[in-house]
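Visitor: task: produce atomic coordinates for the following.
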Amino acid sequence: MRTAERNTKTRLSGTASPEPPGVTVADPSTAARLTALLAAFRPGDDALGVSELARRTGLPKTSVHRLSRHLVDHGLLERDGSALRLGLKLFEIGQLAVRQRGLVDTARPLLADLREATHNTVHLAVLEGTEVVYLDVLRGPDAPRLPSRIGGRFPAHATGVGKAILAFSPEDFVDTVIGAGLPRVSRRTITSPALLRRQLAKVADEGTAYEREESSIGTVCVASPIVDADGHAVAAISVAGWVNRMRTERLAPAVRTAALALSRTLR
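Guide: Okay, the predicted model is just below:
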């Protein structure tokens, strides 16, 4: 009802409300059209009808009907009678983004201290599926050029941060990751499920994970998990450098201490 009243007022006044940038669809791809539908909602909108969504996006009503069904099925939109409102799944995704942004901001001073002390590259990463996603990368002046980048992904089993997180994850989740396969990234990547499980058990005991030329020949890293109040890993940090220069065991206490400090801060 509120949407209808606003539309009526717009027609009577002859002044259309300004369109937010990037809403109408020039790109015909499905992803672009789905994004346009979600971006059509503005602050103050409750529920929008198909006709209004079609007007705001420039999509045919038939396309709005079809695409909205897909978004409803995945919880990104919800039905309100014949109208549509943003779904709770979007709220959950937004909260995750906020938490990760907060994690980066909280971790940055400690990561900067580690880089300053070691002159090596420092990572902050989370696990998504079978891969780690790098939230922050501070490159060290004496470190090799690594394939890691902010927003980049890498197979979890081939990284120190990935092994640190897996070692403090539920057993059934570890089973799922191993069951999906352990692809070889370098000639030293661990591809044996039994060997990986033994390493993860040791990481769980010591609180420190090591990666020795498993993601890139000539490089090593030491990592520790950031854990929640239940002891489950939510992220991990690592220091990476040259295999012939960096003494991982010597740096392990500093990495572990930084991870413990972050764990306490985030609880």
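
Visitor: only C-alpha atoms from now on, for both contacts and neighbour counts.
Guide: Noted.

Visitor: which strands and helices sit next to the helix or strand harbouring Thr265?
Guide: Thr265 is part of helix 248-266, with elements assigned from DSSP states H and E. Secondary-structure packing of helix 248-266 (3 or more C-alpha pairs under 8 Å, 6 or more residues apart in numbering; DSSP states H and E): helix 88-118, strand 219-227, strand 233-242.

Visitor: turn those into CSV, columns for mean neighbour count.
Guide: Shown next, in CSV, are the helices and strands packed on helix 248-266 (neighbours: other C-alpha atoms under 10 Å):
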stretch, mean neighbour count
helix 88-118, 15
strand 219-227, 29
strand 233-242, 27
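
Visitor: for the comparison step, fold the sequence that follows:
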Amino acid sequence: MTERIVRVLDSFGDDRTVQTSTDIARRTGLPSSTAHRIVGDLVAAGLLERDEQGRVRLGMRLWELALRGSRALRLRQAALPHMERVQAQIREHTQLAVLEHEEALFLERLSHPEAGANITRIAGRLPLNASSSGLVLLAHADPEIRERILHGHLEAVSPETVTDAETLRALLASIRRRGHVIAPGSIEAVSTGVAVPVRDHGQVIAALSVVLPRAAATTPAVNALTSAAGAIEQDLRSAP
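Guide: Down below sits the predicted model:
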């Protein structure tokens, strides 16, 4: 039953925020009667909400429960003031991502009105090889996870996404050595991603990144991100 509930909730996405029970049954492969019953139970529990036309969307109670005692909330609260300073200084998209189920999951994104192209969204995911944040997370991931990704299908999001395993392996080693990554064109041809690791008691728990126009200088972003990551780590150490 739990697996079916997860399938129902997972059928919602950035481009599919409202659905009918019939839509959910079709997308999850569940029998129509089962999907209708689960949807009804989730609406009754407040995990889904129904609109005037009978369609459903993710409910506020689901958001409330997800944040209670969440490590992601603690990280986001510690990171946000420092992200704001980076964003004010660099004036481009500033993002915070974590490793979740072998993908980069974006917890926060700050944007400037004049910032360039960026496809990431809060609560959005990208393959680990396809963004500067993902590359940092993969470089510092458990070796077993890293090898599984390197030996699996490396998805191309753009023509410049690194999809060759040995090239990616060398890049990950470079990231660990240099402490940051500069990834031009890995998602958008017009953009360059710059990312650094964020640590909690020495362990990498997140990646902090900015998305720059392709022609922009990257050194100011590397310096701003490195300073912010250190400040976040200090705040996490002192947090209760």
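
Visitor: do you know the score for how well these two fit?
Guide: The TM-score (TM-score structural alignment, normalised by the length of structure 2) is 0.71; 191 aligned residues with a C-alpha RMSD of 2.6 Å.

Visitor: mind listing the helices for structure 2?
Guide: Counting by DSSP state H, one finds helices in structure 2 at the ranges 2-10, 21-28, 32-45, 60-67, 71-90, 132-139, 143-150, 165-178, 219-238.

Visitor: out of the ones you listed, which one sits most buried?
Guide: Neighbour counts (mean count of other C-alpha atoms under 10 Å) averaged over each of the helices of structure 2 peak at helix 132-139, with a mean of 30.

Visitor: which part of structure 1 lines up with that one?
Guide: Using TM-score structural alignment, helix 132-139 of structure 2 corresponds to residues 160-167 of structure 1.

Visitor: just give me the mean distance for the matching stretch relative to structure 2.
Guide: With mean C-alpha distance after the TM-score superposition for structure 1, stretch 160-167 of structure 1 departs from structure 2 by a mean of 1.0 Å once superposed.

Visitor: touching that stretch from outside, list them.
Guide: Residues from elsewhere that reach stretch 160-167 of structure 1 (C-alpha atoms under 8 Å, 6 or more residues apart in numbering): 124-127, 131-132, 155-157, 174, 200-201, 203-204, 207-211, 221-226, 233-238.

Visitor: and if we set it to 7 Å?
Guide: 125, 127, 132, 156-157, 174, 200-201, 203-204, 208-211, 221-225, 233, 235-238 (C-alpha atoms under 7 Å, 6 or more residues apart in numbering).

Visitor: got it, and stretch 218-229 of structure 2?
Guide: For stretch 218-229 of structure 2, using C-alpha under 7 Å, 6+ apart, the contacting residues are 82, 86, 90, 194, 196-198, 208-209.

Visitor: and Val211 of structure 2? What does it align with in structure 1?
Guide: Checking TM-score structural alignment: Val211 of structure 2 goes with Ala240.

Visitor: how about Leu80 of structure 2?
Guide: Match for Leu80 of structure 2 (TM-score structural alignment): Arg108.

Visitor: picking that back up, contacting residues for the closest residue to the match of Val211 of structure 2 other than its chain neighbours?
Guide: Leaving aside its chain neighbours, Ala240 of structure 1 sits nearest to Cys221 (4.1 Å; criterion: C-alpha to C-alpha, 6 or more residues apart in numbering). Residues near Cys221 of structure 1 by C-alpha under 7 Å, 6+ apart: 160, 210-212, 238-241, 248.
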